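Participant: My questions concern the predicted model and sequence given below.
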Amino acid sequence: MKWLAILLLALAAPAFADSNQPPAPLANVQLKDPAKEAQAQALMLTLRCVVCQGQSIADSNAEMAGDMRSLVRTRIAAGESSQSIRDWLIARYGDYVSYDPPLSATTAPLWIAPLALLAIGAWLARASFKRRRSS
């Protein structure tokens, strides 16, 4: 019975992820200057939602992504460069927030894992074909 209660709480957790607060001021409102809005959109597409993880902040409906969109638009409207905003977000949330993390000791597994998996797959395929030829 105890496990059932824990399971139900775990399944209900996503329902409590967002607060009841109204969205951030510029979360869902475009900037009046089309050039600045285009700059903001371009930057938002390169930043990963830290809640959804599989979506950019431009595409995510998570409250955190809305806060990040508002922050990007506010800073771009104030004249800050996209690179300085990106650098600030990376300093705050880590390299993970970027869809293009730099190669470092922390991100090396992200870059090496696909190559290692391809090598392992090629080795397994080769071994399988060798066995079929010899039988």
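Facilitator: That came in fine, so what should we check first?
Participant: rest of the way, CA atoms for contacts and neighbours
Facilitator: Noted.
Participant: what residues are up against Y99?
Facilitator: Contacts here follow Cα atoms under 8 Å, 6 or more residues apart in numbering; on that basis Y99 touches T46, L47, R48.
Participant: Kindly recompute the last result at 6 Å.
Facilitator: T46 (Cα atoms under 6 Å, 6 or more residues apart in numbering).
Participant: all helices for the chain, in order.
Facilitator: Using DSSP state H, the helices of the chain run over 2-12, 34-44, 63-77, 82-93, 108-134.
Participant: and here's the other structure:
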Amino acid sequence: MRSLLLGLLIATAAHADDLDSRVERLAQELRCVVCQSQSVAESNAPLAVDMKRQLREGLAAGRSEEELRQDLVQRYGEQVLYRPALHGGTLPLWFGPLALLAVGGLVYWRNAKQ
């Protein structure tokens, strides 16, 4: 009986560690919408703490990581993702920095030429 209880305790602890690591990994992929340049995992803002709680509850209930991501995107928009999907609405996010760099390079090249 004692070994059975010990086995259950170890299995429960291993499951909790797995859940913690999944929550942490998913929280690293999400941007805190109230903080500047922090992931949900790094932030201590009340909203980020609530988001981590929602992730933990959702994963514990058997929901997939993708389902939880989509719920947060639906609630906060794609800016909550550090790597948003590539489609028409996110083209500026993906290619805007490159376009600005190209324009800056052209301006520099043109001014250096004169």
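Facilitator: Received the coordinates, thanks. The structure presented is a predicted model; accordingly, all values stated were derived computationally and were not measured.
Participant: follow-up on the earlier one: mean neighbour count, the helices of the first structure: which tops it?
Facilitator: helix 63-77 (a mean of 21; mean count of other Cα atoms under 10 Å).
Participant: what's the matching range in the second structure for that one?
Facilitator: Using TM-score structural alignment, the residues of the second structure aligned to helix 63-77 of the first structure are 46-60.
Participant: next one: stretch 113-124 of the first structure
Facilitator: The aligned range for stretch 113-124 of the first structure is 96-107, by TM-score structural alignment.
Participant: After superposing, tell me the mean distance of the matching stretch to the first structure.
Facilitator: In the superposition with the first structure, the average deviation recorded for stretch 96-107 of the second structure is 1.2 Å (mean Cα distance after the TM-score superposition for the first structure).
Participant: Identify the residues contacting that stretch?
Facilitator: With Cα under 6 Å, 6+ apart, stretch 96-107 of the second structure has no contacts at all.
Participant: ok, 10 Å please
Facilitator: With Cα atoms under 10 Å, 6 or more residues apart in numbering as the test, stretch 96-107 of the second structure has contacts from T90, P92, F95, Y108, W109, R110, N111, A112, K113.
Participant: repeat for stretch 12-24 of the second structure
Facilitator: 6-11, 25-28, 40-42, 52-60, 65.
Participant: change it to 6 Å
Facilitator: Counting by Cα under 6 Å, 6+ apart, R56 sit against stretch 12-24 of the second structure.
Participant: same check, this time on stretch 63-81 of the second structure
Facilitator: Contacts of stretch 63-81 of the second structure (Cα under 6 Å, 6+ apart): L30, R31.
Participant: now for D17 of the second structure: what does it line up with in the first structure?
Facilitator: Alignment note: D17 of the second structure maps to P34 in the first structure; criterion TM-score structural alignment.
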